[in-house]
Every structure is written in structure tokens, then in C-alpha cells.
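Peer 1: mind looking at a prediction? Sequence and model below.
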Amino acid sequence: MATYVFRHKVGDIDAWLKGHEDRVRLFAPASNGFRTFQDADDPKSILLVVDSDDIEKLGAIINDPKIQHIKDTHTVLEPITMSLEVKL
């Protein structure tokens, strides 16, 4: 299991927050859960901490053009950046 951090901005934080259950269902095939954070100094900047055993599948879900309508509904703004844990 690995932990990944995804960051992106949203156009409407209320619309994005209402989409939580959609994200749970969307990420379920490639995730063992996620936590949601909001930047303290920018309420439209979102960070998801995702636990996944299959990052390729998760990336395919996030980048699938078929889910663009979900991104639009939730006002997700590109780019979506991904960070990995650095093993020291």
C-alpha cells in the first residue's frame, strides 16, 4: 500500500464538497480510502491523500475522459498534481 497526494483547485468549493460520495464511488476500484484537506489560505485549493495499491488504475480513473462531466459538475480545475512519499 502506498500513499499519494493529489492537489487541485476548484471553481466552487460548495459544489465540490457536495460531490464527496461521487469521489468515494469513483476511486473505490483503485483506492483503500482517502482523506480530504483544504488549504488554510486558499479555500478553493484541495488536497486528497489517497491510499492505493494500484496507482496506474487510479491514474487511469482520474484521467479518463469519460469522467469529465463529474469534474465539470464538481468544478475541478486542471492541473491535478500528484506527489509521492519520499523514502528516506
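Peer 2: Right, received. Where do you want to start? Residues are numbered from 1 along each chain as shown.

Peer 1: drop to CA atoms for contacts and neighbour counts, all remaining ones
Peer 2: OK.

Peer 1: and the helices in the protein?
Peer 2: Under the criterion DSSP state H, the chain contains helices at 13-18, 20-27, 55-63, 68-73.

Peer 1: second one coming, line it up with the first:
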Amino acid sequence: MTTVVGTHAVGNMDTWLGGGESRKAVFATFCSRYRIFRHSDASKVSIVWEDVDLAKMQATLGAAETAAAKAKHTVIDPVEIYIEIEGSA
């Protein structure tokens, strides 16, 4: 299990922030916990997922249901993904 960071823009921050319960359900399929960081000036967020099952994450993020949720919550692609380098700390 590893830590992954995802960063993306949002079309409407209030709409995106309102989707918290939906995100919680989606993220529970591939990680044990997550934290969200909001850019101080731009409509961008970064999400830190912990204890990620990478295969489950890939399947979940590629699912049609996830694409629909992204559209509903105004996620703007691309979602940049950064995977922790083991032993880097």
C-alpha cells in the first residue's frame, strides 16, 4: 500500500465541495483515508490518498460511475496523479 496525490482543477468550487459524501464513498473503495487541500488562489484541489490499492484505484477512477460523478462535481481533467516513491523518506 502506498500514498498517492491527485491534483485537478474544478469548474465550481462550491459544487465540488458539496460532493464530499459522494467522494467519501468512491475513495473508500481503494484507500483507507484521504485529505483534501485547496489551492489558495486558483480553483484547484489536491487530494492525498493513503494506503492505496493501486489496482483498485485505477479501476475505480476509470469507471463510468466515477466519470459521471466527476462531471456532476465539476472536475476538470486532467487529474494529475503522483505516486509515492517507496523509501524516499
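Peer 2: Perfect, I can see it now. Here the structure is a predicted model, which is why all the values come from computation and not from measurement.

Peer 1: mind checking which of the helices of structure 1 is nearest Val5 of structure 1?
Peer 2: Shortest distance between Val5 of structure 1 and the helices of structure 1, using C-alpha to C-alpha, is found for helix 55-63: 11.3 Å.

Peer 1: what span of structure 2 lines up against that closest one?
Peer 2: Mapped onto structure 2 using TM-score structural alignment, helix 55-63 of structure 1 spans residues 54-62.

Peer 1: could you dump the helices of structure 1 into TSV and include mean neighbour count and distance to Leu48 of structure 1?
Peer 2: Shown next, in TSV, are the helices of structure 1 (neighbours: other C-alpha atoms under 10 Å; distance: least, C-alpha to C-alpha, whole Å):
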stretch	mean neighbour count	distance to Leu48 of structure 1
helix 13-18	15	12
helix 20-27	14	11
helix 55-63	14	12
helix 68-73	14	15
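
Peer 1: picking up where we left off before, contact partners of the match of helix 55-63 of structure 1?
Peer 2: Met1, Val26, Thr29, Phe30, Cys31, Thr66, Ala67 (C-alpha atoms under 8 Å, 6 or more residues apart in numbering).

Peer 1: circling back to that earlier point, distance to Thr81 of structure 1 added to the helices of structure 1, as JSON lines?
Peer 2: Converted to JSON lines, the helices of structure 1 look like this (distance: least, C-alpha to C-alpha, whole Å):
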{"stretch": "helix 13-18", "distance to Thr81 of structure 1": "17"}
{"stretch": "helix 20-27", "distance to Thr81 of structure 1": "16"}
{"stretch": "helix 55-63", "distance to Thr81 of structure 1": "11"}
{"stretch": "helix 68-73", "distance to Thr81 of structure 1": "15"}
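
Peer 1: which of these sits closest to Ser83 of structure 1?
Peer 2: Closest among the helices of structure 1, using C-alpha to C-alpha: helix 55-63, at 11.5 Å.
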